[in-house]
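K.L.:
the sequence isn't on hand, but the structure is:
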């Protein structure tokens, strides 16, 4: 069954892990406290603060307590949906101010453009919020790449290491799982996608091997029509 759609991870796949940990996370940690204080009464922010209270079973936590929880989650790299949503809001301000530019590997940029021209539907699945995903590609060092993509998925579709998440994404895309190629640098994610029926290809830019999956060190080596 021919590949018709390509679903890609971001961190470590299209973009450097260092960009996330050395640029985005520190930026969020620095700016999130004041952002929350200034916008706590705004509906979209208040909704996420309430979600933090629910997730930690601290219904009466004040704004400063919630900020402390969020900063601890950043330090732990916690995959918490309200944190990801708030980080996305903070990063949006940074991108709009020109203080941030999304990193996307040049080989990924070229391949994504080529696949789009060849008629493949392109999608993103990352633990970062959909808003953050759109910002990385929409405000990238290579320009606005957002027109290349047909959709985005985050942790609201489920954890990235569970097959059920990929089954939900498959239903949303509207194709047979065997028509979707999933790209990632994490074996457990690739395993989950394959269990859900997707075709997989691992990215190991340092030349390592992702056990049990076709593994390449560059987007240049990915040929969807042959997988």
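P.N.:
Good, I have the coordinates. From a predicted model like this one, the values you see are computed outputs, not experimental measurements.
K.L.:
contacts and neighbour counts: CA atoms only from here.
P.N.:
Fine.
K.L.:
could you measure from residue 37 over to residue 45?
P.N.:
Residue 37 is 10 Å from residue 45, where distance means Cα to Cα, to the nearest Å.
K.L.:
quick one: which of the two has more around it?
P.N.:
Between residue 37 and residue 45, counted using other Cα atoms under 10 Å, residue 45 has the larger neighbour count: 20 against 13.
K.L.:
for residue 52, see how far away that one is.
P.N.:
11 Å.
K.L.:
one more: residue 58?
P.N.:
According to Cα to Cα, residue 58 and residue 52 sit 8 Å apart.
K.L.:
who's more crowded, the two?
P.N.:
The neighbour comparison of residue 58 against residue 52 (other Cα under 10 Å) goes to residue 52, with 22 against 13.
K.L.:
nearest residue to that one in space, please, no chain neighbours.
P.N.:
Leaving aside its sequence neighbours, residue 52 sits nearest to residue 82 (Cα to Cα, 6 or more residues apart in numbering; 6.4 Å).
K.L.:
swap in residue 131?
P.N.:
Spatial nearest neighbour of residue 131, excluding adjacent residues (Cα to Cα, 6+ apart): residue 88 at 5.6 Å.
K.L.:
so how far is whichever strand or helix holds the one you found from its chain's centroid?
P.N.:
Element membership for residue 88, per DSSP states H and E: helix 81-96. Distance of helix 81-96 from the chain centroid (Cα atoms, centre = their mean, to the nearest Å) equals 13 Å.
K.L.:
here's the one I want to compare it with:
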């Protein structure tokens, strides 16, 4: 094993932090942020309208409520969250066992990466402004939905190609079985985590023995 790729929501971080803190924060500020940054958001809004014609703000608000993993929405959420993290409105939640595991694997020489439906910018904010401090030095790279859908094997093939390792030398961690199944279909090792202790391969990073 030469590299580990981890999901965020439900894996390194609590689902409630994303669903109950980050999503509402962005939802409440969609319209005002777009009004204040018209040039910055213009291509994002155009992409939303290309996907679904109509009022892009209303569309993205509905997408948030439906937990849609759509790239332009994730890009805009990351831009909005940037202000919240930098103003200390919240800090990224990372489970203590995840912090310990990531530090241990990094010290052992393993390359660490993130693959999340949230934008790369948002990923860096969660780990850069975490409750455990700045964890970004532990990571060698980040991947989001621009790499490919998380439930399709091609995304994991592309990640292995991007980091320059045989796919079999990479371990993927996620709380979604469709994602671990897709990684395995690509030839990657994968472990399903269920932090509530339900049917899965592991319940925490402490259960991972490399």
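P.N.:
Happy to help now that I have it. All figures in this text were calculated on a predicted structure; none of them were measured in a lab.
K.L.:
rewinding a little: residues contacting the alignment partner in the second structure of the residue nearest to residue 131 of the first structure?
P.N.:
Under the alignment defined by TM-score structural alignment, residue 88 of the first structure corresponds to residue 78 in the second structure. Residues in contact with residue 78 of the second structure (Cα atoms under 8 Å, 6 or more residues apart in numbering) are 118-119, 121-122.
K.L.:
how near is the most centrally placed residue in the first structure to residue 189 of the first structure?
P.N.:
What sits nearest the mean C-alpha location of the first structure, by Cα atoms, centre = their mean, is residue 126, with 2.3 Å. With distances taken as Cα to Cα, residue 126 of the first structure is found 11 Å from residue 189 of the first structure.
K.L.:
now do residue 125 of the first structure
P.N.:
Where residue 189 of the first structure is concerned, residue 125 of the first structure sits at a distance of 11 Å (Cα to Cα).
K.L.:
please apply the same query to residue 149 of the first structure.
P.N.:
21 Å.
K.L.:
quick check on those two: which one has the bigger neighbour count.
P.N.:
More crowded of residue 149 of the first structure and residue 189, by other Cα under 10 Å: residue 189, with 22 against 19.
K.L.:
aligned counterpart of that one in the second structure, please.
P.N.:
With TM-score structural alignment as the criterion, residue 189 of the first structure matches residue 179.
K.L.:
isn't that match up against residue 154?
P.N.:
No. If you go by Cα atoms under 8 Å, residue 179 of the second structure and residue 154 don't touch, sitting 11.4 Å apart.
K.L.:
what's the match for residue 24 of the first structure in the second structure?
P.N.:
Checking TM-score structural alignment: residue 24 of the first structure goes with residue 22.
K.L.:
what distance do you get for the closest residue to that match other than its chain neighbours to residue 167 of the second structure?
P.N.:
Spatial nearest neighbour of residue 22 of the second structure, excluding adjacent residues (Cα to Cα, 6+ apart): residue 81 at 7.1 Å. From residue 81 of the second structure across to residue 167 of the second structure, the span is 33 Å (Cα to Cα).
K.L.:
same check on residue 195 of the second structure?
P.N.:
Distance, residue 195 of the second structure to residue 167 of the second structure, using Cα to Cα: 26 Å.
K.L.:
quick one: stretch 116-124 of the second structure aligns where in the first structure?
P.N.:
With TM-score structural alignment as the criterion, stretch 116-124 of the second structure aligns to 126-134.
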